[in-house]
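Novice: predicted model and sequence below, questions to follow.
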Amino acid sequence: MHDWSLILYTLCLQSSVGIYVASRLVLWNAESKEARMRFLYLALGLGIAGVLASLTHLGYPLNALKTMGNLGTSWLSREILLTLLFGVTGIASVVLERQEVGSRETRNGWAVLTSLAGLALIYVMSMIYRTTAFPAWTHVSTTLVFYATAGLIGTSAVFAGLCCRTGGEEPRGLMGLVVGAMAMLALQVMALALHGVYLGTAGPEAQATAALIAGEWSALYWSQIVCIAAGTGIMMPLVWRRVAQKKLANMPQFAGALVALVALGELAGRVVFYATRVKIGL
């Protein structure tokens, strides 16, 4: 495996987008500046970590800027542009919230622009893989999985953060986060099922990928599904129930276990994504 920089880049950027979007939706009209800033800093930190990871893959990072003249034909050029756009608007969002610049409506409007840039970045990121010489990546399931990753990590991280900060009343938005996480879990499972069907009916390279998934990478593949299902399908409702019943003892441990399960599941899935690719003609 020589793809750790790409694994970290894609996971960190998608997590950054997911946390930003989920937190802004849940805290749209929230009075607590502290809550908004906490998730903004987390999203910003993950975004920076992802960009730094990508630099180790590029070799000569400044060469990436030379591709900016190919926006009309190159998905990589569009990815670089949208990464910069999401980063700049995200940093500006942090400054606007921290300094409370303008009205809440103005800051929320800026958050919408930042969210759209992030969601567009995930789509463009997926298209880079769907237009390669690796048949296992060219299916629409690549796009669906990338969005599911952002949604699962985003909803679980924001949910856990809100639960750990609860005082008297149940934090607003927990039910929406649970429903959102379940929807993203369904999307992830559907995408993996569609991908499996595609691999079994496509060419020899795709079938070779299917053989790798069913063989030496099967344990990691299924651990992805088990971890994500356990995190969102079991731990999240359990934590939600404890918050509703005001059983807050050991809440950071429960919330941390939830996020860890989802994150480990997504990491396992991304490792399998890269490790089982087979190039056309090989």
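Specialist: Looks like it arrived, so ask away.

Novice: when you work out contacts or count neighbours from here on, use the C-alpha atoms and nothing else.
Specialist: Fine.

Novice: after the helix or strand hosting Thr106, which helix or strand is next?
Specialist: Assigned by DSSP states H and E, Thr106 falls within helix 104-130. Later in the chain than helix 104-130, the nearest helix or strand by DSSP H and E is helix 141-164.

Novice: what packs against that next one?
Specialist: With contacts defined as 3 or more C-alpha pairs under 8 Å, 6 or more residues apart in numbering; DSSP states H and E, helix 141-164 has these neighbours: helix 4-26, helix 104-130, helix 174-201, helix 236-244, helix 251-275.

Novice: how far out from the middle of the chain is that helix?
Specialist: 6 Å (C-alpha atoms, centre = their mean, to the nearest Å).

Novice: buried residues in it?
Specialist: Residues 141-164 are the ones in helix 141-164 that count as buried (16 or more other C-alpha atoms under 10 Å).

Novice: ok, residues contacting stretch 185-204?
Specialist: Applying C-alpha atoms under 8 Å, 6 or more residues apart in numbering, the contact partners of stretch 185-204 are 135-136, 139, 141-142, 144-145, 148-149, 152, 206-207, 209-210, 225, 228-229, 232.

Novice: ok, now with 6 Å
Specialist: Contacts to stretch 185-204, defined as C-alpha atoms under 6 Å, 6 or more residues apart in numbering, come from residues Ser141, Leu144, Val145, Ala148, Ala206, Gln207, Ala210.

Novice: against that first model, consider the following:
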Amino acid sequence: MNETALIIFSFCMQAAIGIMLCITLGKQLSKDKQFKRAALTSAALSVISVLASLAHLGQPLSALNSLSNLGSSWLSREVLFSGIFMGIAVLNALLQYFKSDNQSLNTVLRWTGSVVGLITVFSMAKLYTATAVPVWHGVNTFVDFYATTIAVGTLIFLATSLLELQNVNKRIFGAIVLVVVIIQASVAVPYAMGLGLNGMAAQASAEILKGMSVVIGLKWLLILGGAGFLMWPVTQEAITTETKSVSGMIYVAVATLICGQFIGRYIFYAAMITTNVGLT
């Protein structure tokens, strides 16, 4: 498998979008917070994502060519919405550091970025489900992409915003992560078990996944373990005497779950077997 650039592109873009969603939620919960570090992280990840996408295309001008079929190509739509989101994320980060008092523009950018981000993830998932790769077909790809977006984005948001969230009830963020990964597992496991009942390409993918059972087991151990581990610190009151302890627990949960989701994205591409042509 040689899809490193695609792994970086999809994973970083979805993480950036998830952070933007959490910034929007966080501002609803605490209007006086700025979340500058989270905004900067979202912008940085979106830039890394787009650069990885250009590396995969081979030539930067190829990105412009890919925009020529917006009416019929999900690849064109993915490129367009990814670029728009990156622009919004970068502008939002600059606004936070140099014009944070402009609350009206700040609000417009947050909400626009969140909506564009959700459309971007949909375009990504739709692109893969429209290919000749049976293992990518169906609702599992949509659930996996949105779950990664929300879970990873929420965790990075927590890790970059702990100081600002010190006196804020963080239960909602831990609950979101836990619910999302449970839904992800409940869809992915039966989908993988039924994959071998489909055509030859799907059966070949099922054999690949069977050979990666240890890696898949590690993936779910890290994802579910990280989500469960997160629930303890975020449901406690982060009083001054416990701040370092709580922060450490959250950082461990963040690292654990993100590693699991990244392994899952590697598996996503490793199981690729086409019926005729591949990703287009």
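Specialist: Cool, got the structure. Small disclaimer: the values here were computed from a predicted structure and weren't measured.

Novice: TM-score them against each other, please.
Specialist: A TM-score of 0.90 describes the superposed chains when it is computed by TM-score structural alignment, normalised by the length of structure 2; 275 aligned residues with a C-alpha RMSD of 2.1 Å.

Novice: Tyr60 of structure 1: which of the contacts of stretch 185-204 of structure 1 is nearest?
Specialist: When the contacts of stretch 185-204 of structure 1 are ranked by distance to Tyr60 of structure 1 (C-alpha to C-alpha), Val145 comes first, at 29.4 Å.

Novice: report the contact partners of the closest one.
Specialist: Contact analysis of Val145 of structure 1 by C-alpha under 6 Å, 6+ apart lists Gln188.

Novice: and the contacts of stretch 185-204 of structure 1 as TSV, adding distance to Glu31 of structure 1?
Specialist: Converted to TSV, the contacts of stretch 185-204 of structure 1 look like this (distance: C-alpha to C-alpha, whole Å):
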residue	distance to Glu31 of structure 1
Ser141	39
Leu144	34
Val145	34
Ala148	29
Ala206	51
Gln207	53
Ala210	50
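
Novice: tell me the most buried of the helices and strands packed on helix 141-164 of structure 1?
Specialist: helix 4-26 (a mean of 24; mean count of other C-alpha atoms under 10 Å).

Novice: that helix vs structure 2, mean deviation?
Specialist: Here the mean offset of helix 4-26 of structure 1 against structure 2 after fitting is 0.8 Å, by mean C-alpha distance after the TM-score superposition for structure 1.

Novice: most remote residue from the middle of structure 2, which is it?
Specialist: Most distant residue from the mean C-alpha position of structure 2: Thr241, 33.1 Å away (C-alpha atoms, centre = their mean).

Novice: now do it against Leu163 of structure 2, distance only.
Specialist: Going from Thr241 of structure 2 to Leu163 of structure 2 by C-alpha to C-alpha, to the nearest Å gives 14 Å.

Novice: mean per-residue distance, the host helix or strand of Gly87 of structure 2 versus structure 1.
Specialist: Here Gly87 of structure 2, judged by DSSP H and E, is contained in helix 74-98. Superposing on structure 1 and averaging over aligned pairs (mean C-alpha distance after the TM-score superposition for structure 1), helix 74-98 of structure 2 comes out at 1.5 Å.

Novice: how about stretch 114-121 of structure 2?
Specialist: Mean deviation of stretch 114-121 of structure 2 relative to structure 1 after superposition (mean C-alpha distance after the TM-score superposition for structure 1): 0.6 Å.

Novice: how about the spatially most central residue of structure 1, what does it touch?
Specialist: Closest residue to the average C-alpha location of structure 1: Ala150 at 2.3 Å, with C-alpha atoms, centre = their mean. By C-alpha under 6 Å, 6+ apart, Ala150 of structure 1 lies in contact with Gln14, Ser15, Gly18.

Novice: quick check: the gap between the closest residue to the second one other than its chain neighbours and Leu185 of structure 1.
Specialist: With C-alpha to C-alpha, 6 or more residues apart in numbering as the measure, Ala150 is the residue that lies nearest to Ser15 of structure 1, at 4.9 Å, once sequence neighbours are left out. Taking C-alpha to C-alpha as the criterion, Ala150 of structure 1 is separated from Leu185 of structure 1 by 11 Å.

Novice: swap in Gly265 of structure 1?
Specialist: 11 Å.

Novice: could you do Lys33 of structure 1 as well?
Specialist: Taking C-alpha to C-alpha, one finds Lys33 of structure 1 at 30 Å from Leu185 of structure 1.

Novice: just Thr56 of structure 1 next, same as before
Specialist: Counting by C-alpha to C-alpha, the gap from Thr56 of structure 1 to Leu185 of structure 1 is 31 Å.

Novice: please apply the same query to Trp217 of structure 1.
Specialist: Taking C-alpha to C-alpha as the measure, Trp217 of structure 1 falls 21 Å from Leu185 of structure 1.
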